[in-house]
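In: Just need the structure, nothing else, for what follows:
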Amino acid sequence: MIDDFAKQYLHSDLREVRETMLWKLDGLAEYDARRPLTSTGTNLLGLIKHLSNTEARYFGEVFGRPFPERLPWWGADKWATEHESRTEIVDRYRRAWAHSDATITALDIDAPGHVPWWPRPDVKLFNVMVHVLTETNRHAGHADILREQLDGVVGTDAGNTALREKGTAFWANHRAKVEKAAKAADPAQA
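Out: Below you'll find the model as predicted:
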């Protein structure tokens, strides 16, 4: 009973955060979806591409259910080349979801898997579900910050307007208050 609940709960959370990741691309120009916004090149479309790889490999290879498409190498999957369309990357992410969902549905939460690149490679579906959910949430946080840098849009979906309703003046004042506190706490800034 608890196994079914845990599996459904984790799966539901994973589905929600996937949608959040795609929502972060809504309304963005092609350049803004792709452009590097950190010194390491992190960008929104690259995060989607990377998460496609993550889901396809973890819910595929780990359980002997390989994803039927060729995937980019780890590390080469965090940015989109000029030859890859946004539609292609988003569609691959959705196909990776379908493949992952099929694995999650077909297997019991204690089904064995093998992650050869982990220090303790013998795992259960539970371990992989928690890992992928954690990884996706981590990147959703990155995506939230990246999108805020681009146009100030924050939150988990278009209906999440509470932060935006406060307006730019409120946030400018809030940021100034945080900056003042940071400087006051550091004697070197005085």
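
In: From here on, just use CA atoms for contacts and neighbour counts.
Out: Noted.

In: which secondary structure element contains residue 113?
Out: strand 112-114 (DSSP states H and E).

In: buried set for the helix or strand that that strand is followed by?
Out: Counting by DSSP H and E, the next helix or strand C-terminal to strand 112-114 is strand 122-124. Using 16 or more other Cα atoms under 10 Å as the test for burial, strand 122-124 gives 123, 124.

In: circling back to that earlier point, give me the contacts around the strand holding residue 113.
Out: Residues outside strand 112-114 that contact it (Cα atoms under 8 Å, 6 or more residues apart in numbering): 62, 63, 64, 121, 122, 123, 124, 125.

In: this one next, for a side-by-side:
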Amino acid sequence: MMASDQKADLHRYLKTARESFLWKLDGLSEYDVRRPLTPTGTNLLGLVKHLASIELGYFGATFGRPSNEPLPWLADDAEPNADLWATPEESREELIALYHRAWAHADATIEELALDATGHVPWWPPHRNPVPLHLILIHVIAETNRHGGHADIVRELIDGATGLRPENSNLPDADPAWWAAYRDRLERAAREAAGLRPPA
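Out: Presented below is the predicted three-dimensional model:
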């Protein structure tokens, strides 16, 4: 396979992961896109903010192509996890627009550089630098899909919505009764494996 084909494949996987992630916010209230649903505060809009920051960093500063987007939540004096939640002043529209601008900036880097073009990730230790675009693409695809999995779980906790994307759920086509029975079966199997009594 030629390098240009490999790059196109990787880029396509990144684009698919981005789009799959963003639709998890569709139809939700302002509260629901922001509210923390895990003990560590995982929330949908914060993940958008984080993913935008990832793309701007890895496809920007790494290759000497800064975006000039202000990212105060990444400043040296920013509080921990400032990139993982949206303040009341940061609108959903603003952060989604930032993510779209991050896509455009990243896409330009990906299209203009060869897969073996090298960059330097300032926040990585010296032994991991320099790094080729090929590895950065893989890294960002993995990060985007990892956070996409977080978004899947958070969205399901909010309103029960599941699936890979609107036109392809990638799940069995089953009604709520089937899913309830399936979950009960898994609970029984887990209890049996652990030597616990069946639920009352």
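
In: Can you calculate the TM-score here?
Out: Their TM-score after superposition, calculated using TM-score structural alignment, normalised by the length of the first structure, is reported as 0.95; 189 aligned residues with a Cα RMSD of 1.4 Å.

In: coming back round to it: which residues in the second structure does the strand holding residue 113 of the first structure align to?
Out: Mapped onto the second structure using TM-score structural alignment, strand 112-114 of the first structure spans residues 118-120.

In: Pull out the buried positions in the matching stretch.
Out: Buried-residue list, stretch 118-120 of the second structure, by 16+ other Cα under 10 Å: 118, 119, 120.

In: Stretch 138-154 of the first structure now?
Out: 139, 140, 142, 143, 144, 145, 146, 147, 153, 154.

In: Dump the residues you listed into CSV; add distance to residue 32 of the first structure as well.
Out: Output for those, formatted as CSV (distance: Cα to Cα, whole Å):
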residue, distance to residue 32 of the first structure
139, 17
140, 17
142, 15
143, 12
144, 14
145, 13
146, 10
147, 9
153, 13
154, 15
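
In: Identify the farthest-apart pair in the residues you listed.
Out: 139 and 153 (16.1 Å; Cα to Cα).

In: Residue 175 of the second structure pairs with which position in the first structure?
Out: Looks like residue 175 of the second structure aligns to residue 167 there (TM-score structural alignment).

In: Counting neighbours, what do you get for its match?
Out: By other Cα atoms under 10 Å, the residues close to residue 167 of the first structure number 10.

In: can you tell me how far it sits from residue 180 of the first structure?
Out: 20 Å (Cα to Cα, to the nearest Å).

In: can you check residue 172 of the first structure too?
Out: Taking Cα to Cα, one finds residue 172 of the first structure at 12 Å from residue 180 of the first structure.

In: Show me which of the buried residues of stretch 118-120 of the second structure is closest to residue 84 of the second structure.
Out: residue 120 (24.1 Å).

In: Show me the helices in the first structure, by range?
Out: Counting by DSSP state H, one finds helices in the first structure at the ranges 2-23, 30-34, 44-58, 86-106, 125-151, 162-165, 167-185.

In: from the ones you listed, which stretch is densest packed?
Out: Of all the helices of the first structure, helix 44-58 carries the top mean neighbour count, a mean of 25, counting by mean count of other Cα atoms under 10 Å.

In: That one vs the second structure, average distance?
Out: Helix 44-58 of the first structure, aligned to the second structure and superposed, deviates on average by 0.4 Å (mean Cα distance after the TM-score superposition for the first structure).

In: what does stretch 91-111 of the first structure rub up against?
Out: 3-4, 7, 11, 48-49, 51-53, 55-56, 59-60, 65, 67, 124-126.

In: Ok, stretch 160-174 of the second structure next?
Out: Contacts of stretch 160-174 of the second structure (Cα under 8 Å, 6+ apart): 20, 23, 152, 155, 156.

In: how far does it stretch from start to finish?
Out: Span of stretch 160-174 of the second structure from end to end, Cα to Cα: 13 Å.

In: And for stretch 24-33 of the first structure?
Out: 9 Å.

In: That stretch: how far from the chain's middle?
Out: Averaging C-alpha positions (Cα atoms, centre = their mean, to the nearest Å) puts stretch 24-33 of the first structure 16 Å from its chain's average.

In: In the second structure, what range does it match?
Out: Counting by TM-score structural alignment, stretch 24-33 of the first structure lines up with residues 24-33 of the second structure.

In: quick one: contacts of the matching stretch?
Out: With Cα under 8 Å, 6+ apart, stretch 24-33 of the second structure has contacts from 43, 44, 45, 92, 151, 152, 155, 158.

In: Just flag the most distant two among the residues you listed.
Out: For the contacts of stretch 24-33 of the second structure, and using Cα to Cα, no pair is farther apart than 92 and 152, which are 18.3 Å apart.

In: Roughly how far does residue 46 of the first structure sit from residue 171 of the first structure?
Out: For residue 46 of the first structure, the distance to residue 171 of the first structure - Cα to Cα - is 28 Å.

In: my bad, residue 100 of the first structure
Out: On the measure of Cα to Cα, residue 100 of the first structure and residue 171 of the first structure end up 39 Å apart.

In: Tell me the counterpart of residue 164 of the second structure in the first structure.
Out: Aligned partner of residue 164 of the second structure by TM-score structural alignment: residue 156.
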